[in-house]
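>>> Here is a sequence together with a model predicted from it:
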Amino acid sequence: MLGIFERLALEAGREVMRVYRTGCAVDQKSDSSPVTEADRESEKIILAGLRAAFPGIPCVAEEEASGGVVATDLGDTFFLVDPLDGTKEFVNRRTDFTVNIALVRAGVPEIGVVFAPCTGRFFSGRPGKAESIEVNDDYQIVGRRPISVRAGTAPLTIVASRSHNTPETEAYIRSVGAAELVSVGSSLKFCLVASAEADVYPRFGRTMEWDTAAGDAVLRAAGGMTRTLDGKPLAYGKRKQRDDADFANPHFIACGTAARPT
C-alpha cells in the first residue's frame, strides 16, 4: 500500500507542477478558501489510483468533501486525501505546498506520504518506520533514509504556520520561553518534527483531517505524537460533532516524544 501511495503522490505532484509552471485561475470555495486546477487534477489522479487498487476502502478527499461527496458509512478503515495542501502557498508562488495521502484505521493515521513537488522533499511513514525519500527530476525515487524525532534541544525549535498564524499560537510560543521559530506552510511542519529538524508544531487554528493525516502518520512513524490540548492523541474519522463540522480538528500540539511541552 505504501508503494502505491508513493507512486500516486509522485504522479499527482508532476501534475501540480505542470499547473504551477503554466499558471491557472484561482476560484473560491463556499468557505472562501482558494481552489485551483492543480487541486482538482491532483485529486483525480489520486482517487482514481486508490479506487482501482483498493475498491473496498472508502476515500475522503478535500475537494470531493467540499462538494458534499463523502461516503455515508466510512467504517473502521478509510483513506484521507489532500491533493494540494498549502493552496495559498501555491497561488502566491511559494514552494512549500504538498500532496498528501493517508490511511486511517480505528481513528489512527497508520500510513502516510507527504510530497512537496516544488522542492522535491518527500516523506513516508508506516508503523515503526519513517523515511525521507530522494526524488530525481523525472519524479523517480533514487534513495531513502530513515528518520526519527529528536530529543528536545535547548532552545526548542518551533515550526508554525506561514499563512494561518493566530494570537493563540503566538501566546503558546511565548509560554515555551526562548525558542527558535521556523515558519513554513502545509503539512511539511509535521515532517520537520519527524525528521529532527524541529521539536514542536503547535496548531491553534482551524484544520481538517485531510490537512493533517498524512503528516501525522509520518510523525507517529518517526516516534512522535500529535495530541489535543487535553493530552489525548488526535483522532480521525470525527463526524456528527456537536460544535463543529465533520472531519474538523480541535487545536493540537505535534511533537517528538522527548519534547512534549504542555
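Everything's here; your move. Numbers count the residues shown, from 1 in each chain.
>>> hey, let's count contacts and neighbours off CA atoms from now on
Fine.
>>> Please spell out which residues along stretch 112-120 are buried.
G112, V113, V114, F115, A116, P117, C118, G120 (16 or more other Cα atoms under 10 Å).
>>> Quote the end-to-end distance of it.
17 Å (Cα to Cα, to the nearest Å).
>>> go on, stretch 183-195?
OK, stretch 183-195 end separation, Cα to Cα: 16 Å.
>>> Spell out, range by range, the helices that occur in the stretch 151-262 of the chain.
167-176, 188-194, 209-221 (DSSP state H, counting those that start in this stretch).
>>> So which of the buried residues of stretch 112-120 is the closest to S187?
Nearest to S187 among those is V114, at 7.3 Å by Cα to Cα.
>>> okay, the angle between the helix or strand containing that closest one and helix 209-221?
Element membership of V114, judged by DSSP states H and E, is strand 108-116. Interaxial angle of strand 108-116 relative to helix 209-221 (axes from the mean of the first three to the mean of the last three Cα atoms, to 10 degrees): 100 degrees.
>>> Quick one: distance of strand 108-116 to the chain centre.
Its chain's average C-alpha position is 7 Å from that of strand 108-116, according to Cα atoms, centre = their mean, to the nearest Å.
>>> Give the next helix or strand downstream of that strand.
That would be, after strand 108-116 and using DSSP H and E, strand 121-126.
>>> For that next one, buried residues please.
Across strand 121-126, burial judged by 16+ other Cα under 10 Å covers R121, F122, F123, S124, G125, R126.
>>> again with stretch 164-171
Here stretch 164-171 shows T169 as buried, counting by 16+ other Cα under 10 Å.
>>> Report all helices and strands that the helix or strand that contains K88 contacts.
In this assignment (DSSP H and E), K88 forms part of helix 87-91. Under the contact definition 3 or more Cα pairs under 8 Å, 6 or more residues apart in numbering; DSSP states H and E, helix 87-91 sits against strand 34-36.
>>> ok, and here's another one to check against it:
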Amino acid sequence: MMQQLLPIANKAAIEAGKAILNIYESNSFDTQKKADKSPVTAADKAAHTIITDYLLQTNFPVLSEEGSHQDFQTRSQWEYYWLVDPLDGTKEFIHKNGEFTVNIAFMHRNKPLAGVVYAPVLGDLYYGSAETGVYKNDQEIPKLSARRTLEELLLKPSITIVASRSHLSDETKAFISRFSNVTLTSMGSSLKFMLLLEGKADLYPRLFPTMEWDTAAAHAILNASNRGVYHTNVKEELTYNKPELVNPYFLSY
C-alpha cells in the first residue's frame, strides 16, 4: 500500500511547498491568530487546500491542522486516514529562518505507518515507512543502529541534544541539565526529528505541548529507522487519534 500512497503524499508536499515559498518570498503573510493564540498565515491555508485536494483522491479521510476537526466519535471509526500539518513551524516561517516543514502522515488507527517531511526552503524531502524504507531526496537512508536506552545515553561522555528554537521550556532545560558534556542544537519544526534520523543528534526532549500533526509524519519515518517517539517514562510510544489531539510530553531517540 505504501508504494502507491507515498508518491501521492510526496507530490502533495512538494506542490504545497511551492505555494508556501511564493508567499514566503512575497513578504505578505496575512498573519492572524487562532483561538489558541497560535499564528496562522495565508501559507498555512494555501498548503492545506493543495494537500487536501491531493490526499482526498485516495479515498481516505484527512485530518489537517487547518481543516475542520471531526469529532472523536467519527474519527474513532477510521481504520486508515491522513494526518497533516500543512505548515509546521509557522513562527519559523514568520521569522524567515527557513526552518519550517510540510508534514503528511498516513495512519492506521492510532499508529503512524508512513510519513513525509518536506522543508521547502532547504529543498529537502524526507519520506518513508517500514514497508518502503526511508529516503532523503530519493536517496535511501540506511537504518540506524539499535536504539540505546535512556540510561545508556545518560552515561555517554558526550551527547548532542536537539531542542526547539521557539519552545525551550524550563522543564526541558532541567531535563537537559541531567546530562554531562552536552552539545545543544536548536532547530524549528519537524527538522529536529530529522537530525536524529541523520545521526546528527542523539536525543530530542519535548517537555512543552505539541499536537498530533506535529509529530506523526516524523514518528513514522523514525520508526522505520530504529528510532521512536516515547512517553517520558520511555515505556511506550506516543499514540494518535485520541479524544483530545494534544500530545503528552515526549522523548525521541
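In hand now; what should we look at? Since this is a predicted model, take the numbers as computed values, not measurements.
>>> Superposing both, give me the TM-score.
Superposed pair, TM-score by TM-score structural alignment, normalised by the length of structure 2: 0.89. Supporting alignment: 236 aligned residues with a Cα RMSD of 1.6 Å.
>>> mean shift between the helix holding K88 of structure 1 and structure 2?
Taking mean Cα distance after the TM-score superposition for structure 1, the mean distance separating helix 87-91 of structure 1 from the aligned residues in structure 2 is 0.3 Å.
>>> Report the outermost residue of structure 2 with respect to its centre.
In structure 2, P157 marks the outermost C-alpha relative to the chain mean, sitting 29.0 Å out by Cα atoms, centre = their mean.
>>> A220 of structure 2: neighbour count?
Look at A220 of structure 2: counted by other Cα atoms under 10 Å, it has 27 neighbours.
>>> Pull the contacting residues for it.
A220 of structure 2 makes contact with A105, P112, L113, A114, G115, G128, S129, according to Cα atoms under 8 Å, 6 or more residues apart in numbering.
>>> Can you check which helix is longest in structure 1?
Of all the segments of type helix in structure 1, defined by DSSP state H, the longest one is helix 2-22.
>>> Where does that helix end up in structure 2?
Counting by TM-score structural alignment, helix 2-22 of structure 1 falls onto residues 6-26 of structure 2.
>>> The helix holding K88 of structure 1: what's the following helix or strand?
Remark: after helix 87-91 of structure 1, the chain's next helix or strand is strand 98-105, criterion DSSP H and E.
>>> sorry, back to before: and the longest helix of structure 1, what does it pack against?
Using 3+ Cα pairs under 8 Å, 6+ apart, the elements in contact with helix 2-22 of structure 1 are helix 37-53, strand 98-105, strand 108-116, strand 121-126.
>>> with structure 2 superposed, average distance for that helix?
So helix 2-22 of structure 1 averages 0.6 Å relative to structure 2 (mean Cα distance after the TM-score superposition for structure 1).
>>> from the chain's centre, how far out does that helix sit?
Relative to its chain's centre, helix 2-22 of structure 1 lies at 15 Å (Cα atoms, centre = their mean).
>>> Which positions within that helix qualify as buried?
Buried residues in helix 2-22 of structure 1 (16+ other Cα under 10 Å): 2, 5-17, 19-20.
>>> Over to stretch 141-157 of structure 2?
I141, K143, L153.
>>> Adding distance to T239 of structure 2 and secondary structure as columns, could you present those in CSV?
Output for the buried residues of stretch 141-157 of structure 2, formatted as CSV (distance: Cα to Cα, whole Å; DSSP: H, G, I helix; E, B strand; the rest coil):
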residue, distance to T239 of structure 2, secondary structure
I141, 25, strand
K143, 23, coil
L153, 24, helix
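>>> ok, those residues vs L191 of structure 2, which is closest?
I141 (15.5 Å).
>>> Aligned counterpart of that closest one in structure 1, please.
The alignment partner of I141 of structure 2 in structure 1, by TM-score structural alignment, is P146.
>>> isn't that match right up against S132?
Yes - if you go by Cα atoms under 8 Å, P146 of structure 1 and S132 touch, sitting 6.3 Å apart.
>>> circling back: and the residue farthest from the centre of structure 2, how close does it get to V102 of structure 2?
35 Å.
>>> Same check on A216 of structure 2?
Distance from A216 of structure 2 to V102 of structure 2, by Cα to Cα: 12 Å.
>>> now swap in I221 of structure 2 and tell me
Separation of I221 of structure 2 from V102 of structure 2 (Cα to Cα): 14 Å.
>>> what do you get for A220 of structure 2?
Relative to V102 of structure 2, and taking Cα to Cα, A220 of structure 2 is found at 14 Å.
>>> And P233 of structure 1? What does it align with in structure 2?
So, by TM-score structural alignment, P233 of structure 1 is matched to E237.
>>> Go ahead and confirm its match touches Y230.
Yes - counting by Cα under 8 Å, E237 of structure 2 touches Y230, with 4.1 Å between them.
>>> So N249 of structure 1 sits against G205, correct?
No - checked against Cα under 8 Å, the pair N249 of structure 1 and G205 is beyond contact range at 9.2 Å.
>>> Name the nearest residue to the alignment partner in structure 1 of G98 of structure 2, ignoring sequence neighbours.
In structure 1, the residue matched to G98 of structure 2 (TM-score structural alignment) is T95. Leaving aside its sequence neighbours, T95 of structure 1 sits nearest to C118 (Cα to Cα, 6 or more residues apart in numbering; 5.4 Å).
>>> That concludes my questions; thank you for your assistance.
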